[in-house]
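**Q** I'd like to go over a predicted model; first the sequence, then the structure.
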Amino acid sequence: MKILTLNSHEAYVCLLTKLGYPIDIVDYLPGRYTKKWDERIRPIPENAELITLEEANKRKYDVIIAHSITDLLDVKNIEAPKILKIDVSLTGYIHQQGSTVKPQDVISALKIYIDKFKIIPVSTSEMKAKTWGLEDCIIVPLTVDTDFFSGYTGEISAGLRIANQIAQKSLIYDIGFFIKVIEKLPFKIVGYNPELPDVEPARDINELREQYQKHRFYLHTARYDYEDGFNLASLEAMSTGMPILTNQHPSSPVINGINGFSSNDPHELTQYALELLNDRNLAIRLGKNAREYVIENHNFQKFKEGWEHAIYTAIMKFS
């Protein structure tokens, strides 16, 4: 089995390599904040090779995993079963594109394209699949390496958020609400955000884990009509053992007072944060429950079974 994918999200592509198959990754693509694989996010996997799109067009593959409509168009001339992985809502996609296109027009065009070229849609959540109108979409939940992301201490009395390009995603991440929560709190943002002073990405995955381990709590905010109530970073934080604070959201993993706190009142969420800052034992207790949630609901076995099913379905539909 030989897989081709494209580099749009190093952390997720690394999860795909854990399926155990040799994988070519098309790198050096336009439209990203970095021109090549960002080794600060993840090291290049041993079973992966970074190649150009020109090189990919000369090779043969058993399956291609695209991460966007743009990816699908990039690989349209390569004869192989194709999977479209959706990890952004349609509303979020249109917003990030700065487009005025009607959602229904995108849905109709995508369905025609998927049917014509026998493409299998996969989504990281039910919410995202529904926004694209994909009733037959295969849901493959996000996963986290819970052995690696562990070891919480909470020794730094401050909150944390891991996010890239916050300015461009301010509506999706409900940054207005986020700022109200943290404006009087000790707080650290980590990620690629050149517009924000004193905000830098972690040097590598080990430093990223250290941020999760040492900070007292993690804050994730998102508008329910644009994004899920969790993402890979928040699940990594939970796996490490961090208690999570979120705005209330239909898909939030937070059970109030059990593995974190949630509220649509920013001032109330600030008070919850202060409780955690003043009580490290409370943070440890809630964080332990957060970790157990990830182990149960986002373990690698579910991820592997989901992708194996998607790959098999794509190959059978293409043949």
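**A** Done, it's in. Residues are numbered from 1 along each chain as shown.

**Q** Please count neighbours and contacts with C-alpha atoms only from this point.
**A** Fine.

**Q** Helices of the protein, residue ranges please.
**A** With DSSP state H applied, the chain shows helices at 10-17, 53-56, 69-74, 90-97, 103-116, 126-131, 175-182, 205-214, 232-240, 266-278, 280-297, 300-318, listed in chain order.

**Q** Now render these as CSV, adding distance to residue 140 and mean neighbour count.
**A** CSV is the format used below for the helices of the chain (distance: least, CA to CA, whole Å; neighbours: other CA atoms under 10 Å):
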stretch, distance to residue 140, mean neighbour count
helix 10-17, 11, 18
helix 53-56, 26, 14
helix 69-74, 18, 15
helix 90-97, 18, 17
helix 103-116, 18, 13
helix 126-131, 9, 20
helix 175-182, 28, 17
helix 205-214, 24, 20
helix 232-240, 13, 26
helix 266-278, 31, 18
helix 280-297, 11, 20
helix 300-318, 5, 16
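
**Q** another one to put next to it:
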Amino acid sequence: MRKLNILIWHIHGAYLTAITQTQHNWYLPKKEDNPEGYIGRGVGSSMPDYVREVPASDVKNLKLDLIIFQTPQNYQQDQFDILSAEQRNLPKIYLQHNSPEPHPTDSRHWAADDPNLLLVHVTHYNRLMWDNGTTPTTVVEHSVAIDPNLRYDGSRAEGIFVVNEMKRRGRMAGFDLYNSLRDKGLPLTTVGMGSAEIGGIGEIHYTKLHQRVAEYRFLYSLMRYSSLPLAVIEALTIGMPVVALATTEVPTVIENGVHGFISNDPEKLRQNMQFLLDNPDEARRMGNNARKLAEERFSLARFINAWNRVFEEVVGS
């Protein structure tokens, strides 16, 4: 398809790095005080050069083909602040990253009943659970744009969880389970914003994160309620076994004893984690299976093709 001129706000850096692998002309609005969504490319970006920053005040002068929203603010306020009236009539996508809140089944989406927009969910679970009204919807499953040569090492007999602000997010992010499992003697750590204050590693830039993560025996995810975490897909991609709660979309991805372990019984998860700590060869076998799964279901090539089909459908219509 022809190259499109696409405006998107910088909301989730890892996802933005992946979606911009589609070779279009991407524009990121920027403001000097860097409020949410307006940081441009950000610091140390690994995005392609065709992803360009543009002052928010100049956006209205761009010749655009497509607008992509990702937050209620993008949809309800930002478009009226920085887009021209003509641009607001362009084809539009709302990319919904998260599972519904505040209620898992009765939360109505902000873009519900908007016939002039396509609502794209990142998991089938999310699309099922959101009340989308009559807005057209589709699903594009995740991928990640990380070093394709990076491989699981697993020599460090510890588990690691990649999550931002676990303590602040509390039970949703499994902070209570993290503390309980560590109290029972499991060597677990966490990495991400706010992790240092709870005994973790701290924040590591995305371009260096996965090389560090690959050293650990397994990745664990204690998210009670979340979209399919990108950290899980990143672990699968480098060939790392995953131990996770069997909630939301995760049970459609991880098969027990094949790619790692899933359960909603914390004691069972503790036993599974201990098994991987005690059996590095089994951890490597499951990691090899995890990598095959990622290549089949979450490859970057599949992701790029899926998004280009969506773009062609939306802009063509």
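**A** Arrived safely. In this text, all values refer to a predicted model and were calculated from it rather than measured experimentally.

**Q** what's the TM between chain one and chain two?
**A** Superposed pair, TM-score by TM-score structural alignment, normalised by the length of structure 2: 0.85. Supporting alignment: 299 aligned residues with a CA RMSD of 2.5 Å.

**Q** re earlier: same list, the helices of structure 1, but as TSV with distance to residue 151 of structure 1 please.
**A** As requested, these are exported to TSV (distance: least, CA to CA, whole Å):
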stretch	distance to residue 151 of structure 1
helix 10-17	20
helix 53-56	40
helix 69-74	37
helix 90-97	34
helix 103-116	43
helix 126-131	31
helix 175-182	25
helix 205-214	6
helix 232-240	6
helix 266-278	18
helix 280-297	10
helix 300-318	19
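
**Q** quick one, which of the ones you listed is nearest to residue 28 of structure 1?
**A** Proximity to residue 28 of structure 1, assessed across the helices of structure 1 by CA to CA, is greatest for helix 53-56 (8.4 Å).

**Q** on average, how far is the closest one from the matching bit in structure 2?
**A** On superposition with structure 2, the mean distance recorded for helix 53-56 of structure 1 (mean CA distance after the TM-score superposition for structure 1) is 1.9 Å.

**Q** In structure 2, what stretch matches that helix?
**A** Mapped onto structure 2 using TM-score structural alignment, helix 53-56 of structure 1 covers residues 56-59.

**Q** how much space is there between residue 139 of structure 2 and residue 284 of structure 2?
**A** Going from residue 139 of structure 2 to residue 284 of structure 2 by CA to CA, to the nearest Å gives 31 Å.

**Q** Ok, residue 209 of structure 2 next?
**A** Counting by CA to CA, the gap from residue 209 of structure 2 to residue 284 of structure 2 is 20 Å.

**Q** Then residue 106 of structure 2?
**A** 41 Å.

**Q** Likewise for residue 141 of structure 2?
**A** Residue 141 of structure 2 is 26 Å from residue 284 of structure 2, by CA to CA.

**Q** One more: residue 201 of structure 2?
**A** Applying CA to CA to residue 201 of structure 2 and residue 284 of structure 2 gives a distance of 24 Å.

**Q** ditto for residue 142 of structure 2
**A** Distance from residue 142 of structure 2 to residue 284 of structure 2, by CA to CA: 24 Å.

**Q** Could you do residue 109 of structure 2 as well?
**A** For residue 109 of structure 2, the distance to residue 284 of structure 2 - CA to CA - is 41 Å.

**Q** same question, residue 269 of structure 2
**A** Residue 269 of structure 2 is 18 Å from residue 284 of structure 2, by CA to CA.

**Q** With residue 268 of structure 2 instead?
**A** For residue 268 of structure 2 relative to residue 284 of structure 2 (CA to CA), the value is 20 Å.

**Q** ditto for residue 87 of structure 2
**A** 51 Å.

**Q** contacting residues for residue 227 of structure 1?
**A** Going by CA atoms under 8 Å, 6 or more residues apart in numbering, residue 227 of structure 1 touches 88-89, 92, 128, 172-173.

**Q** what residue of structure 2 takes the place of it?
**A** In structure 2, residue 227 of structure 1 lands on residue 226 (TM-score structural alignment).

**Q** Turn the contacts of residue 227 of structure 1 into a markdown table, including distance to residue 69 of structure 1.
**A** Formatted as a markdown table, the contacts of residue 227 of structure 1 follow (distance: CA to CA, whole Å):
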| residue | distance to residue 69 of structure 1 |
| --- | --- |
| 88 | 11 |
| 89 | 13 |
| 92 | 14 |
| 128 | 15 |
| 172 | 20 |
| 173 | 22 |
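
**Q** now for those residues, which pair is the farthest apart?
**A** Most distant of those, by CA to CA, are 128 and 173, 15.1 Å apart.
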